[in-house]
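# Starting from these lines, generate the structure:
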Amino acid sequence: MKQKTISIIILSILAACTSPKKENIKTDPNTTSDPNSKRAELIGKWVQPIPGQENEKQGIELRDNGIAVSINMHTLLYEQWKVSHDTLFLWSRTVGVAQPSASSDIDTLLIQKLDHKSLTVVSLIGDQKNNLAQTYNKEK
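Predicted structure coming up:
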């Protein structure tokens, strides 16, 4: 049931995304409207300090073939990814001692900022008033 609800939410978000008319588009030299360019810019390792262990990093690796891999997160395992306009979709499963079986999920993240060295996202699922922006740095 949860998977069906998540699928409906994602389809609703995608249906709501429409391209603006060309005369309303403002060009910014730091952004691009080409979705393939955004996808190419997302490929790589994105990390942030682990809260309470600032010398250690955690994050995600987004590979060219659509595979996503967790970095230094052993209970949250990313599996695949996709980008559509300004939305990043991350498929994951949670495993751990407290859970008898793994649960699957799709994180839906609004890309607030993306450049060659940083990525800032906000979750579109859950209580959006309490969703804080997460910033990741691109690892070389």
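# make it CA atoms for all contacts and neighbour counts henceforth
Fine.
# in the top helix by length along the chain, what counts as buried?
Of all segments of type helix in the chain, defined using DSSP state H, the longest is helix 2-16. Taking 16 or more other CA atoms under 10 Å as the neighbour-count basis, helix 2-16 is seen to contain the buried residues 6, 10.
# residues near the nearest residue to Asn137 once chain neighbours are set aside, how many?
Closest residue to Asn137 apart from its sequence neighbours, by CA to CA, 6 or more residues apart in numbering: Ser118 at 4.5 Å. As a burial measure, the neighbour count of Ser118 was computed by other CA atoms under 10 Å and equals 15.
# roughly how far apart are Ser118 and Lys138?
Separation of Ser118 from Lys138 (CA to CA, to the nearest Å): 6 Å.
# Mutual contacts of the two, please.
With contacts taken as CA atoms under 8 Å, 6 or more residues apart in numbering, the residues that reach both Ser118 and Lys138 are Trp46.
# quick one, which residue of the protein lies the farthest from its center?
Glu23 (29.6 Å; CA atoms, centre = their mean).
# Wait, a helix at that residue?
Yes: according to DSSP: H, G, I helix; E, B strand; the rest coil, Glu23 belongs to a helix.
# To compare against the first, here's the next sequence to fold:
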Amino acid sequence: MNKESKNTSKHTRTFLHIFSAAVLLLLAACSTPKNQLTGSWTQPIPGQETKMQGFKLDADGKASSINMSTLQYESWSSKGKQLMLTGKSIGNGQTIDFTDTLLIQKKTADSLIIKRGNLELAYGRQR
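Down below sits the predicted model:
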């Protein structure tokens, strides 16, 4: 291998390392780590703004409902910008298993905005 080929090969490897690092950083920026989602997330109950409802996400993947007796969350997971909540819907004498797949629109330390179809829901972190 001549000197010019060695330099080209070295530049190619350097470029691939930089490109790979950039892709990994981009992927990390596009997803919400599971530990950033753990905690209690609430919003005012429509028509009863002094009362709150929502869900609690535990680090072990368990989920629970806050002030929603007919919607019982049991577990959760996330992948990229998706939040999946599973549980049971209870009403009219029947219980139905469900999985809600929600799109995370925005996440800050104190707020979580998710979307289900055309419905956008805003939650605040409960302290």
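# Against which helices or strands is the longest helix of the first structure packed?
For helix 2-16 of the first structure, the helices and strands in contact under the criterion 3 or more CA pairs under 8 Å, 6 or more residues apart in numbering; DSSP states H and E are strand 103-114.
# again, 10 Å this time
Other elements packing on helix 2-16 of the first structure under the criterion 3 or more CA pairs under 10 Å, 6 or more residues apart in numbering; DSSP states H and E are strand 87-94, strand 103-114.
# Ile96 is in contact with Tyr73 of the second structure, correct?
No: if you go by CA atoms under 10 Å, Tyr73 of the second structure and Ile96 don't touch, sitting 11.8 Å apart.
# Going along the chain, name the helices of the second structure.
Under the criterion DSSP H, helices of the second structure are mapped to 3-30, 34-37.
# Name the stretch among those helices that sits most buried.
Looking across those with neighbours counted as mean count of other CA atoms under 10 Å, the highest average goes to helix 34-37: a mean of 15.
# Any idea how far it is from the middle of the chain?
Chain-centre distance of helix 34-37 of the second structure: 7 Å, with CA atoms, centre = their mean, to the nearest Å.
# re the thing from before, Tyr73 and Ile96 of the second structure: which has the busier surroundings?
A count of neighbours by other CA under 10 Å puts Tyr73 above the other of Tyr73 of the second structure and Ile96, at 26 against 10.
# Look at the aligned residue in the second structure for Leu62 of the first structure and say how many residues are nearby.
In the second structure, the residue matched to Leu62 of the first structure (TM-score structural alignment) is Leu57. For Leu57 of the second structure, the number of neighbouring residues by other CA under 10 Å comes to 23.
# I would like the residues contacting stretch 51-58 of the first structure, please.
For stretch 51-58 of the first structure, the surrounding residues in contact (CA atoms under 10 Å, 6 or more residues apart in numbering) are 45-50, 70-73, 136.
# Only the buried residues of it, if you could.
With the criterion 16+ other CA under 10 Å, stretch 51-58 of the first structure contains buried residues 57-58.
# And for stretch 61-69 of the first structure?
When neighbours are counted by 16+ other CA under 10 Å, the buried residues of stretch 61-69 of the first structure are found to be 61-63, 68-69.
# In strands only, show me those residues.
61-62, 68-69 (DSSP state E).
# Ile10 of the first structure: which of these is nearest?
Within those, distances to Ile10 of the first structure taken as CA to CA reach their minimum at Ala68, with 18.6 Å.
# what touches both of Tyr73 and Ile96 of the second structure?
Common contacts of Tyr73 of the second structure and Ile96 (CA under 10 Å, 6+ apart): 87-89.
# export those residues to JSON lines and tack on distance to Thr14 of the second structure?
Supplementary listing: these in JSON lines, determined by distance: CA to CA, whole Å:
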{"residue": "Gly87", "distance to Thr14 of the second structure": "48"}
{"residue": "Lys88", "distance to Thr14 of the second structure": "52"}
{"residue": "Ser89", "distance to Thr14 of the second structure": "54"}
